[in-house]
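*Asks:* Okay, here's the prediction I keep looking at, along with the sequence it came from:
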Amino acid sequence: MEKLLIYDCEIIRLIPNIKEPMNPNYSYCSHWSDFNNMGIAVIGTWRNFDLITVLDKNYIIPLPWGKYEPFVNYNNCIKKEDFRHPSPFRKFYQLYCLCDRLIGFNSLNFDDKLMKANGLIVDTDFDLLAEIREASGQPRHEVTKGGYNLQNLAITNLGKGKTGNGELAPKLWQEGKHQKVINYCLNDVKLLRSLYFRFINGLLRDPYSQKLL
């Protein structure tokens, strides 16, 4: 059995929008590449295996139906030097070290870099967005055409979309609406899981042409 781990991150600090003034009631990072100051609020995951400990021995067990689990930074640690063991993301990193394939969506350009800025060295094995771009004849890591986002792909292929806006998730988090952010993150993971399995089985449709990718 190939051990799969799907993940998606939500951040703590808002990213400034050049079209809108910054609200003094909220905390911001500097820009979209300011990974050192974004902070991680939640890591949402799905996996098809688990790690259990019996009599001081660790065992990996299969989970045929899979398991969704959020890893939550309730202490609002922002920088990696703020983290103390056991950090809220320690178990996630253990699972990452055991998995055969780490799966994300635009994670090579965003989530992986965010994790590394917080001292969690992870490398995505399968970035669904990069794979979709390649399958549609685009460069894997360059934005040449809009529409290939989680929302449009989900609506086209699953008939349902996201439950919120990732750009507004930090605002909800700072307002203390943590469960809303957790639910939003896990819903994105659910969409990503469904899209991933459709893609590897040749059943994912291009939101532009409606052709199978």
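*Replies:* Noted; the coordinates are in hand. Numbering: from 1, shown residues only.
*Asks:* C-alpha from now on. contacts and neighbour counts both.
*Replies:* OK.
*Asks:* Helices along this protein, start to end?
*Replies:* Assigned by DSSP state H, the helices in the chain fall at 90-98, 111-117, 128-135, 150-158, 169-174, 178-200.
*Asks:* Out of these, the one nearest G39 is which?
*Replies:* Closest of the helices of the chain to G39 is helix 111-117, at 7.8 Å (criterion: C-alpha to C-alpha).
*Asks:* What lies in contact with that closest one?
*Replies:* If you take C-alpha atoms under 8 Å, 6 or more residues apart in numbering as the criterion, helix 111-117 is touched by 8-9, 35-36, 38-40, 79-80, 104, 107, 121-124.
*Asks:* and if we set it to 6 Å?
*Replies:* Outside helix 111-117, the residues within contact range by C-alpha atoms under 6 Å, 6 or more residues apart in numbering are 35-36.
*Asks:* thinking again about what came up before, now the helices of the chain in TSV, with distance to P207 and mean neighbour count?
*Replies:* As requested, these are arranged in TSV below (distance: least, C-alpha to C-alpha, whole Å; neighbours: other C-alpha atoms under 10 Å):
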stretch	distance to P207	mean neighbour count
helix 90-98	31	16
helix 111-117	24	21
helix 128-135	11	20
helix 150-158	6	18
helix 169-174	25	21
helix 178-200	12	19
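*Asks:* Which of those sits closest to W65?
*Replies:* helix 178-200 (12.0 Å).
*Asks:* rewinding a little: including distance to N48, could the helices of the chain go into JSON lines?
*Replies:* Putting those into JSON lines (distance: least, C-alpha to C-alpha, whole Å) gives the following:
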{"stretch": "helix 90-98", "distance to N48": "11"}
{"stretch": "helix 111-117", "distance to N48": "21"}
{"stretch": "helix 128-135", "distance to N48": "18"}
{"stretch": "helix 150-158", "distance to N48": "21"}
{"stretch": "helix 169-174", "distance to N48": "27"}
{"stretch": "helix 178-200", "distance to N48": "11"}
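*Asks:* Presented hereafter is structure B, for comparison with structure A:
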Amino acid sequence: MSTEVVFDIETQSAAGADFKDMRISVVGAYFYETDEYQCFEEKEFPQLWKRLEKSDRLIGYNSRYFDTPILNNYYPGDLNRFAQLDMLEQIHKALGFRLKLDDVAAATVGVRKSGHGLQAVEWWKQGEIQKIKEYCLQDVKVTKAVYEYGLKYGALAYEDRFGGRKAIPVDFVRKEAASAINLSMGF
């Protein structure tokens, strides 16, 4: 049984130059092991760490250069040592440029995100935590759909500037064996 985790974060403020100062409003995750979606607020992060430490691989979109570094502000170890698949990394490697998740999802699986991250920042300022959770979990669902398509077919898609649908070759198959538990804290 797979223990992979698809995840996304929402932050309390817009992205700045220094991720060390950024705070998380919620983390959304899908756990293949239990077939469940779940959101975590800061006070619930210890529960999240336990789940992530048992995972085979963390899966996200722009996760290696955004989500994981910001999550590391909270995690007592180093999440960068966990097996990860950052789908945007593979897209950039294949095409030489980056694409928004929304554009890839629309062209690949015919779904779009429900909004954008700056809306989540506004909701944070207004205390609308439930709206942030719903938005974040929708992002996780979109990310999961794109991942599963790429895993099954070895390709994703995007629409070029002329309106043509173009293929993006990807390889989402896990190569290295996963350890049963990710332990990255120094003992």
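*Replies:* It's in. Small disclaimer: the values here were computed from a predicted structure and weren't measured.
*Asks:* Need the TM-score from the superposition.
*Replies:* With the length set by TM-score structural alignment, normalised by the length of structure 2, the two chains reach a TM-score of 0.79; 161 aligned residues with a C-alpha RMSD of 1.8 Å.
*Asks:* still on that earlier bit, tell me which of the helices of structure 1 lies nearest to V54 of structure 1.
*Replies:* The nearest among the helices of structure 1, by C-alpha to C-alpha, is helix 90-98 at 16.4 Å.
*Asks:* starting at the chain centroid, how far to that closest one?
*Replies:* When C-alpha coordinates are averaged (C-alpha atoms, centre = their mean, to the nearest Å), helix 90-98 of structure 1 and its chain have centres 15 Å apart.
*Asks:* Over to stretch 59-75 of structure 1?
*Replies:* On C-alpha atoms, centre = their mean, the centre of stretch 59-75 of structure 1 falls 14 Å from the chain's centre.
*Asks:* got the end-to-end distance for stretch 162-180 of structure 1?
*Replies:* Terminal residues of stretch 162-180 of structure 1 lie 13 Å apart, using C-alpha to C-alpha, to the nearest Å.
*Asks:* That one aligns to what range in structure 2?
*Replies:* The alignment of stretch 162-180 of structure 1 onto structure 2 (TM-score structural alignment) spans residues 113-131.
*Asks:* Please work out how many residues are found near L213 of structure 1.
*Replies:* 20 (other C-alpha atoms under 10 Å).
*Asks:* Against L114 of structure 1, how distant is it?
*Replies:* Taking C-alpha to C-alpha, one finds L213 of structure 1 at 29 Å from L114 of structure 1.
*Asks:* Over to L98 of structure 1?
*Replies:* In terms of C-alpha to C-alpha, L98 of structure 1 sits 20 Å off from L114 of structure 1.
*Asks:* what's the distance between the most centrally placed residue in structure 2 and P46 of structure 2?
*Replies:* For structure 2, the residue sitting closest to the mean C-alpha position, by C-alpha atoms, centre = their mean, is G60 at 2.8 Å. Distance, G60 of structure 2 to P46 of structure 2, by C-alpha to C-alpha: 20 Å.
*Asks:* Show me what M115 of structure 1 aligns to in structure 2.
*Replies:* So, by TM-score structural alignment, M115 of structure 1 is matched to L71.
*Asks:* next one: C99 of structure 1
*Replies:* Using TM-score structural alignment, C99 of structure 1 sits opposite S55 in structure 2.
*Asks:* ok, now F197 of structure 1?
*Replies:* F197 of structure 1 maps onto E148 in structure 2, by TM-score structural alignment.
*Asks:* what separates its match from V27 of structure 2, distance-wise?
*Replies:* Applying C-alpha to C-alpha to E148 of structure 2 and V27 of structure 2 gives a distance of 20 Å.
*Asks:* next one: N62 of structure 2
*Replies:* For N62 of structure 2, the distance to V27 of structure 2 - C-alpha to C-alpha - is 14 Å.
*Asks:* Settle it for me: which of those two has more neighbours?
*Replies:* More neighbours surround V27 than the other of N62 of structure 2 and V27, with 25 against 19 (other C-alpha under 10 Å).
*Asks:* Let me see the contact set for the residue nearest to the more buried one when sequence neighbours are not counted.
*Replies:* Once flanking residues are discounted, V27 of structure 2 sits nearest to I9: 4.4 Å by C-alpha to C-alpha, 6 or more residues apart in numbering. Residues near I9 of structure 2 by C-alpha under 6 Å, 6+ apart: 26-27, 67.
*Asks:* just to revisit the earlier point, contacts only, for the residue nearest to the centre of structure 2.
*Replies:* 6-7, 86.
*Asks:* can we see that at 7 Å?
*Replies:* 6-8, 85-87, 143 (C-alpha atoms under 7 Å, 6 or more residues apart in numbering).
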